[in-house]
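>>> What follows is a protein structure lacking sequence information:
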């Protein structure tokens, strides 16, 4: 039955109450109002909350429920607190494009589209997908941002690793791991000792950003670094590296950068991934398809950004262009 106002009950309660069912939600509560006009406003507010999804029927999964399940399954918590605070009470089925857009603007009013996408759209999409809600979420215009492919030359990378040795031995090995596997920061930090096999020269990355696990090959130089880990590797169930994604790890990188030289000021943790991909193209002779098959990326578009680091066969035809010497020889 629809929601109805019930008058105060003498000797029991001086307040009007609301009873009934609206859109499948059963209601039986006091309005805390002693006059009918105010109670009617409370009734309309209850209806609006139910219609918007702010109040859900019993047994219906809320965004908070979905977020808790997602965090328990993946361990990912980054950027989630303000989103859950705003959307937690909504039924997952009630979260639509308009609500997501409004949430992004409210949480990141001055941010660029790429930042809104990273901090709001992507986490919401991941939680809804994990909850089994198939919804095509439209990202904000310009959300891809401007792809950056800054990378280090061998000389720069080796100077940075050497500088990191002077800052913290384990941190230097961690940077070496990122450099020679192309792993993301979160993948390296989450790596467990029992997922590392130096005899087979590989590391199994269970959770990646694109959702696909992959096995990373460890070249000999990296195997040697890991074999000399200052805390050893006989720590089953523990993480290989003691660091977490907090201010300290960025402070360590900053110290190493400054010690290595001013030309390395541009380096961030993701630069190691770009450097690995660039070196795989330039020195490992991997093409776009080869890089894609490493499972570090899901789509070819993300890999093509590294095509510019290697001269194409057509570009090398510039060697055949006339020069002043060929003109003299022609005479």
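All right, it came through fine. A quick note: this is a predicted structure, and the numbers were derived from the prediction, not measured.

>>> Please make it C-alpha for all contacts and neighbour counts, starting now.
Fine.

>>> Residue for residue, what is the longest helix the protein has?
Longest helix in the chain, counting residues (DSSP state H): helix 36-52.

>>> Which SSE is immediately downstream of that one?
Next along the chain after helix 36-52, taking DSSP states H and E as the criterion, comes helix 63-74.

>>> Show residues contacting that following helix.
For helix 63-74, the surrounding residues in contact (C-alpha atoms under 8 Å, 6 or more residues apart in numbering) are 76-77, 84, 87-92, 127-128, 130-131, 207.

>>> How much space separates the residue nearest the centre of the chain from residue 264?
Within the chain, the residue whose C-alpha comes closest to the C-alpha centroid is residue 209; the distance, by C-alpha atoms, centre = their mean, is 5.9 Å. Distance from residue 209 to residue 264, counting by C-alpha to C-alpha, to the nearest Å: 26 Å.

>>> you'd agree residue 42 is up against residue 29?
No. Because the distance of 10.5 Å does not satisfy C-alpha atoms under 8 Å, residue 42 is recorded as not touching residue 29.

>>> more neighbours, the two?
Set residue 42 next to residue 29 and count neighbours by other C-alpha atoms under 10 Å: residue 42 wins out with 20 against 13.

>>> Which residues are in contact with that one?
For residue 42, the set of contacting residues under the criterion of C-alpha under 8 Å, 6+ apart consists of residue 31.

>>> in the stretch 151-300 of the chain, which spans are helices?
Across the stretch 151-300 of the chain, reading from the start of the chain, the helices by DSSP state H, counting those that start in this stretch fall at 154-167, 169-181, 185-190, 220-227, 247-260, 269-282, 288-292, 300-303.

>>> Second structure follows, compare the two:
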């Protein structure tokens, strides 16, 4: 039977059976003409889905809502949703996704286009594909020019600790000795620290499950001297997440003063994982 309209308060709702499925919901409007048009669209899409498959009516916005509802990462999703809006997923091809990346980030490097455009867009579509709502999609990444990056060394860490305040020095020692990512280090609270067992529980991250790391004596002493501050990660400046933060007293600034003491080179957080 076709969908029928009924009013609940001031808002129109619909209910009925279409293509063997019972549907009901709100038209989210008090205007009957608008409600009728919405109901007709819902009924039409349901028949189209029944005859041509779910991919014939699935839009990117619908797929994105499913993706968000599953608790997936949404950091770069807003701009992608604004770009595709109600475009049918079946009409989104690998080439058009690459074009989207270039349109959204015309001056960005290829690594940024891959990370902030191609990867999340493909993830949304493939999540819907896992529910048989559309085909899976594979998108060729933009070529990335790999550069040799300066890694952490023990001499650099020693020099950094001489200039940094105790909190940043402990952070540098912890990341260097354990290979923890900056996000993992910032997720550590005092409840994860066991000074008696000389261990720290690193919470689950995007690349690994939670794990326990053992602390060398020097790192243990540096962290033990910070005990009493809560939570631990708030002791670290969040001024810049792509480089070592600097102390307010200017002890750890990266700019070299030709007349002052030699300070360590400015390295990024992620260089800690490349240390030796």
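The structure has been received and is ready for your questions. What you are looking at is a predicted structure, and each value in this text was computed from that prediction instead of being measured.

>>> Just give me the neighbour total for residue 97 of the second structure.
Using other C-alpha under 10 Å, residue 97 of the second structure has 20 other residues around it.

>>> I'd assumed it was in a strand, is it?
No. Under the criterion used here (DSSP: H, G, I helix; E, B strand; the rest coil), residue 97 of the second structure is helix, not part of a strand.

>>> show me the contacts for it.
Contacts for residue 97 of the second structure were tallied using C-alpha under 8 Å, 6+ apart; they are 117, 118, 121, 139.

>>> what do we get in the first structure for it?
If you follow residue 97 of the second structure across to the first structure using TM-score structural alignment, you land on residue 100.

>>> mind checking the end-to-end distance for stretch 190-200 of the first structure?
Note: stretch 190-200 of the first structure ends 20 Å apart using C-alpha to C-alpha.

>>> Where in the second structure does that stretch fall?
Per the alignment by TM-score structural alignment, stretch 190-200 of the first structure matches residues 187-197 in the second structure.

>>> What range does the longest strand seen in the second structure cover in the first structure?
Once the second structure is assigned using DSSP state E, the strand that runs over the most residues is strand 11-18. Structural correspondence for strand 11-18 of the second structure: none found in the first structure, per TM-score structural alignment.

>>> how far off helix 36-52 does the longest strand belonging to the first structure point, in degrees?
For the first structure, the strand reaching the highest residue count under DSSP E is reported as strand 25-33. Between the direction of strand 25-33 of the first structure and that of helix 36-52, the angle (axes from the mean of the first three to the mean of the last three C-alpha atoms, to 10 degrees) works out to 150 degrees.

>>> and strand 25-33 of the first structure, what other elements does it pack with?
On a contact count with 3 or more C-alpha pairs under 8 Å, 6 or more residues apart in numbering; DSSP states H and E, strand 25-33 of the first structure meets strand 16-22, helix 36-52.

>>> In JSON lines: these, plus distance to residue 198 of the first structure.
As requested, these are arranged in JSON lines below (distance: least, C-alpha to C-alpha, whole Å):
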{"stretch": "strand 16-22", "distance to residue 198 of the first structure": "61"}
{"stretch": "helix 36-52", "distance to residue 198 of the first structure": "54"}
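
>>> List the contacts of the closest residue to residue 43 of the first structure other than its chain neighbours.
When the adjacent residues along the chain are set aside, residue 43 of the first structure lies closest to residue 18, with 6.6 Å between them (C-alpha to C-alpha, 6 or more residues apart in numbering). Each residue near residue 18 of the first structure by C-alpha under 8 Å, 6+ apart is listed here: 3, 4, 5, 6, 27, 28, 29, 30, 31, 43.

>>> Go again with 10 Å.
The contact partners of residue 18 of the first structure, taken as C-alpha atoms under 10 Å, 6 or more residues apart in numbering, are 2-7, 27-31, 39-40, 42-43, 46.
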